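K.L.:
sequence plus the predicted model coming up.
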Amino acid sequence: MFKIYRNLKQFTILIIVGVALMYLSVRANLELPTLMSNIVDKGIIAGDTGYIWKEGGIMLLVSAAGGICAVLASLMASRSALGLGRVLRAKIFTHVENFSLHEFDKFGASTLLTRTTNDVVQVQTSTVLFLTMIANALFTSVGAAFLAYAADPKLTRILYVALPVIAVVIVIAMRLVIPLFGVVQAEIDKITKVVRENLTGIRVIRAFNRIDHEKARFDQANADVTNTYISVNRIMAGLMPLMMLVMNGVTIAIIWFGSERINSGNLTLGPMLAFMQYALQILIAILMLTMLFIQLPRSVAASDRIMAVLETHPEITDAAETRQIDTERGYVAFQDVTFSYDGGEEPALSNISFDAKPGETTAIIGSTGSGKTTLVSLIPRFYEVDSGKVLVDGVDVRELSQEDLRRRIGFVPQKAVLFTGTVADNIRYGKGDATDMEVAHAADVAQAAEFITTMPDGYATMLSEGGLNLSGGQKQRLAMARALVRRPEIYIFDDSFSALDFKTDANLRAALKKETHDATVIIVAQRVGSIMNADRIIVLDEGKVAGIGTHKELMKTCEVYREIVYSQLSEEELA
């Protein structure tokens, strides 16, 4: 957990000032029993009313000063904790942005959301407690112990018995609670996952009447968290009464043995009352530490989960010395590439070799699960190859900076992803400084201008989260416009025409051919009819190249391709 607090060095001055103010507050509180002792012995017993008023006034001033210092110390602690939370969230977000898809697959979106939000809040809470309650408790317990010993050394023996008992109780409780808080955080991840899936998949859930099923899933996840919290609270519910029992026992023991010492003339009433106050301050400080220990296990679990993210080194990083491409052409080559997913028994791709040239269209086709999307994901280096090379203009993509490599690529994913903002903002996502004319041209080529102009505010129309106010075909066309506006050297369309009708598909391909005539175009497709005119067709079968050639060549030489064609087209369509 202490690795987390390395980030607090940015707030060193606030922390030092806060701790100093907390010390002054505790120092003021430690003065009060002594002042009370003097009032009892020299004022009340002696009948000196003036002395009582004088010392009482000093007590009020000391209390007020201590309260002001405590408030200021809490303010400093809160600012430090909030600053730490801001830094942690920024670090997690920035670090996760550098993850390869392997790391995203490893953690999952739901747990990354929980770690960035809920877990950071837990660390913030523990930081406030650490900078206020721990500082207060330590200063109080140490100072009160010395002053209690000074008031009456023999009565301190009572504390020698009470404190070890309290320590044993706390240690046992913490050993039971710490593992449970780790379970709590994992179960919160599960709730986040269920809620996220329900929000994103609400149409499917309603279409298949699975609302009751999803409610049951959520209720189960919710019940798991509740039951674990109940287990934790049962332990803590038993802890607090035990602490109060010890505290009350100490009070009774002090009165019992203190009265005997007063009766024997070895102690006066004032010091005994002062000793009682110091003993109570020590025990209250321990209670404060106990409250911190309630929060600490959860914070430890949260900090471990945060550090697990921050200490995960991205698989894909830029080389120490990156290379530059001298001429920008967009030539793509795969040389004996093999790739496997983590935990996969067999490689997803095996010994893949082909070229994709500028000015040509290279199509990739194959059955579901043959590795088409995986293959095109290797070009922008979303994944790292196991062996072989992926080259862009003769340079291994691992030797290029990720920014330089991806700047040359216009990528349209299988699932169109849009962001909250205007239509123009989403198209301009591909090129931040694109002019309105460039945005409009890209939309026109992508066959999106027609439906954009019918929107209430045209290109200024706001899109809802994920573009839910658009159809699937509209989202695909905006995703294509986003890629087109940057005018890259390499276009990758990963099954990006699936939601288009045949007329729009034909118009879009005709417009694309003119727009991308000097670029390398790689298309992943399911429909044979959409790639028959490609310059080169690569047929994948179970992660291996089953054939490469034109449509006519593959019809003669590739059995896998023929099976795909005959499953989709009739003899009349092939004629």
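P.N.:
The structure has been received and is ready for your questions.

K.L.:
C-alpha only now, for contacts and for neighbours.
P.N.:
Fine.

K.L.:
do I have it right that residue 28 meets residue 61?
P.N.:
No: checked against Cα atoms under 8 Å, the pair residue 28 and residue 61 is beyond contact range at 9.4 Å.

K.L.:
out of the two, which sits in the busier spot?
P.N.:
Set residue 28 next to residue 61 and count neighbours by other Cα atoms under 10 Å: residue 28 wins out with 20 against 13.

K.L.:
use this one as the comparison:
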Amino acid sequence: MLKRFWPYFSKYKKYLIISCLCVVLECMFELIIPLLMADIIDVGVATRDSHYIIVKGVEMIACALIALAMGAIHARCNALAGQGFGAELRKAEFEKLQSFSFSNMDHFSTSSLVTRLTSDITVLQNALGNGIRPMIRGPVMMVTALIMAVILNPSLAIVFLVALPALGICLFLILRRLRPSYGKMQRALDHVNSVVQENLTAIRVVKSYVREGYEKEKFAKVNQEFQKTSGHAFHLAVLNMPCFQLVMYATIIALLWFGGNMVMIGGMQVGKLTGFLSYVLQILNSLMMISNVFMLLTRSMTSAGRILEVMDESPDICDIPGSTLEVQKGDIVFSHVYFKYAPSAKEYVLSDISLHFPAGKVIGIVGGTGAAKSSLVQLIPRLYDISEGSLTIDGHPVNEYPVAHLRDAVGMVLQNNTLFSGTVRENLLWGNEHASEEELAWACHISCADEFINRLPRGLDTDLGQGGVNVSGGQKQRLCIARALLKRPKVLIFDDSTSAVDTATAARIFEGLKESLPDATKIIIAQRVSSIEHADEIVVMENGRVDAVGTHEELFESNGIYQDMVLSQKKGAEL
């Protein structure tokens, strides 16, 4: 699994290698110090040779300073490698998300994707930043110090044959239970993020229904669950310290007992026992580092698995290699189209749809709630792919067009209007980033957005706030229409996009569309019959099927669903 992340180090390999080399050199110089200390005691102090003591002392200081310098270089290079790795991985995962279709996104919750893009990558980043040093230093120090300890006294080193397996067994038992706990903890964090995101997104609804108390209770519940799962995980993790301390102190007591007896009978010098104990402390310290590395790896493996789930998700909608087709007219034909959101779903959302939308015509689509009107038009720019049948534009199946070009040729104003943080101008330029002032003015005039833009404090440069909170629903819809117009698309789709606009303004918008984009195929989903009664053709849908197709007059005479809509709205207008 870890090999999968190696490519994200491509720009930072040199920093990673330098960091590792510095840790090795730091360990080597630190391990020389106990030998020098043993010589000072056994030779310099025993013979009262002050010159020897000073020389060895200077050598110890030099080794310490070199080790310090190596540690400083390691810290610098490790920070560059760790932060760079995190940035590259975050960039790659975000790019992967941009390639997902709606059906891919349905496999993950939004809050889970946010956690995987932030918290899980931070876990890996921290594991790298905090793990390289002990990961290299621990084994190097342990092996080297163990060799030195054996050289000083092979008999006394036998104590490690008991201490090391005991610590290994404890660590294995802890890690076996710890990894599933980390998985539960990250899923609990997903739930916390979900509640927070939902609350902040719908804060106006929460306040209007005075449901702050309910939201507090809901958050307290998921927060308590996160506290419980994380508490259990960290409870298991901290067991590592008492187990290590038990083994460490037992080892030191055994060494002092046996080593003291050896000194008493003359089998070992005091200086060598002091040096041996120094190596013992380094061995035990290295074991602690290694156990901490296992803890980091256990948590990072959980996060790595969650990240790879996103990276391994195959986009459902892909381009045909080498395709250069372009939409020329916008002539759309549905031929016995069936569609369902999930292959495993029992029922189709759309069934046996056969329609022809001629290029340049105005097509109206009406129907009751749940008639699958939005699902129908979302198939045109391949926001979803059809399940059966064929859907062509200008005689070519939609999957033969490059996705980027197809969606650029289809201007779509969705039912849920979305604006982004920034100014009015920045939001409009999403439609055409190179649009001139004249084009901006044209789009705003057709969409009737100029009526309120001219009254804004800074006109087009007025900040809209997050999600366009500084404009009303009707104003937001008109800005979204203007944004779509700037694309000058071959196919223009309005998915109930004038629901928050008054009837007179909606009529002016649709009249302006006919004159300004005469060659574009215009598809209008509407709840108000008045918005589509002058369409060239009207499609009536019911329960995912086409119930009737015709002009306003034809449908009013022959179709009961359309008659009911017209009469109910006429009666409502009279009332």
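P.N.:
Perfect, I can see it now. Note that the structure is predicted; figures quoted are calculated from it, not measured.

K.L.:
got a TM-score for the two of them?
P.N.:
After superposition, the two chains reach a TM-score (TM-score structural alignment, normalised by the length of structure 1) of 0.97; 572 aligned residues with a Cα RMSD of 1.5 Å.

K.L.:
not counting residues beside it along the chain, what's closest to residue 122 of structure 1?
P.N.:
With Cα to Cα, 6 or more residues apart in numbering as the measure, residue 299 is the residue that lies nearest to residue 122 of structure 1, at 5.3 Å, once sequence neighbours are left out.

K.L.:
from residue 240 of structure 1, how far off is the one you found?
P.N.:
As for residue 299 of structure 1, its distance to residue 240 of structure 1 is 20 Å (criterion: Cα to Cα, to the nearest Å).

K.L.:
so which of these two has more stuff around it?
P.N.:
Neighbour tally, residue 299 of structure 1 and residue 240, criterion other Cα under 10 Å: the higher count belongs to residue 299, 27 against 15.

K.L.:
strands along structure 2, start to end?
P.N.:
Secondary structure of structure 2, counting by DSSP state E: strands at 332-339, 350-357, 362-367, 388-393, 396-397, 410-413, 491-495, 521-525, 537-542, 545-550.

K.L.:
need the ones you listed in TSV (columns: distance to residue 101 of structure 2 and mean neighbour count).
P.N.:
Formatted as TSV, those follow (distance: least, Cα to Cα, whole Å; neighbours: other Cα atoms under 10 Å):
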stretch	distance to residue 101 of structure 2	mean neighbour count
strand 332-339	15	20
strand 350-357	19	18
strand 362-367	25	24
strand 388-393	18	19
strand 396-397	18	16
strand 410-413	16	25
strand 491-495	19	25
strand 521-525	22	25
strand 537-542	25	22
strand 545-550	24	18
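
K.L.:
out of those, which comes closest to residue 110 of structure 2?
P.N.:
Minimum separation from residue 110 of structure 2 across the strands of structure 2 (Cα to Cα) falls at strand 410-413, 22.0 Å.

K.L.:
by how much does that closest one deviate from structure 1 on average?
P.N.:
For strand 410-413 of structure 2, the mean distance to aligned residues of structure 1 following superposition is 1.0 Å (mean Cα distance after the TM-score superposition for structure 1).

K.L.:
contacting residues for the residue nearest the centre of structure 1?
P.N.:
Relative to the mean C-alpha position of structure 1, the nearest C-alpha, by Cα atoms, centre = their mean, is the one of residue 116, at 3.0 Å. If you count contacts by Cα atoms under 8 Å, 6 or more residues apart in numbering, residue 116 of structure 1 has them with 88, 89, 92, 93, 306.

K.L.:
what's the last one aligned with over in structure 2?
P.N.:
Which is residue 306 of structure 1. Taking TM-score structural alignment, residue 306 of structure 1 has residue 307 as its aligned residue in structure 2.

K.L.:
that match reaches residue 120, doesn't it?
P.N.:
Yes: here residue 307 of structure 2 lies in contact with residue 120, judged by Cα under 8 Å, at a distance of 7.1 Å.

K.L.:
between these two, who's got more neighbours?
P.N.:
With neighbours defined as other Cα under 10 Å, residue 307 of structure 2 and residue 120 compare such that residue 120 has more, 24 against 21.

K.L.:
and that one, how far is that from residue 88 of structure 2?
P.N.:
Taken as Cα to Cα, the span from residue 120 of structure 2 to residue 88 of structure 2 is 14 Å.

K.L.:
tell me where the stretch 351-500 of structure 2 has helices.
P.N.:
Listed in chain order, the helices of the stretch 351-500 of structure 2 (DSSP state H, counting those that start in this stretch) span 373-378, 403-409, 424-428, 437-446, 450-453, 473-485.

K.L.:
can I get those helices in TSV including mean neighbour count and distance to residue 210 of structure 2?
P.N.:
Formatted as TSV, the helices of the stretch 351-500 of structure 2 follow (neighbours: other Cα atoms under 10 Å; distance: least, Cα to Cα, whole Å):
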stretch	mean neighbour count	distance to residue 210 of structure 2
helix 373-378	20	32
helix 403-409	18	41
helix 424-428	22	32
helix 437-446	17	37
helix 450-453	16	32
helix 473-485	25	22
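
K.L.:
now these in a markdown table, with distance to residue 183 of structure 2?
P.N.:
Written out in a markdown table, the entries for the helices of the stretch 351-500 of structure 2 read as follows (distance: least, Cα to Cα, whole Å):
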| stretch | distance to residue 183 of structure 2 |
| --- | --- |
| helix 373-378 | 36 |
| helix 403-409 | 36 |
| helix 424-428 | 39 |
| helix 437-446 | 50 |
| helix 450-453 | 50 |
| helix 473-485 | 41 |
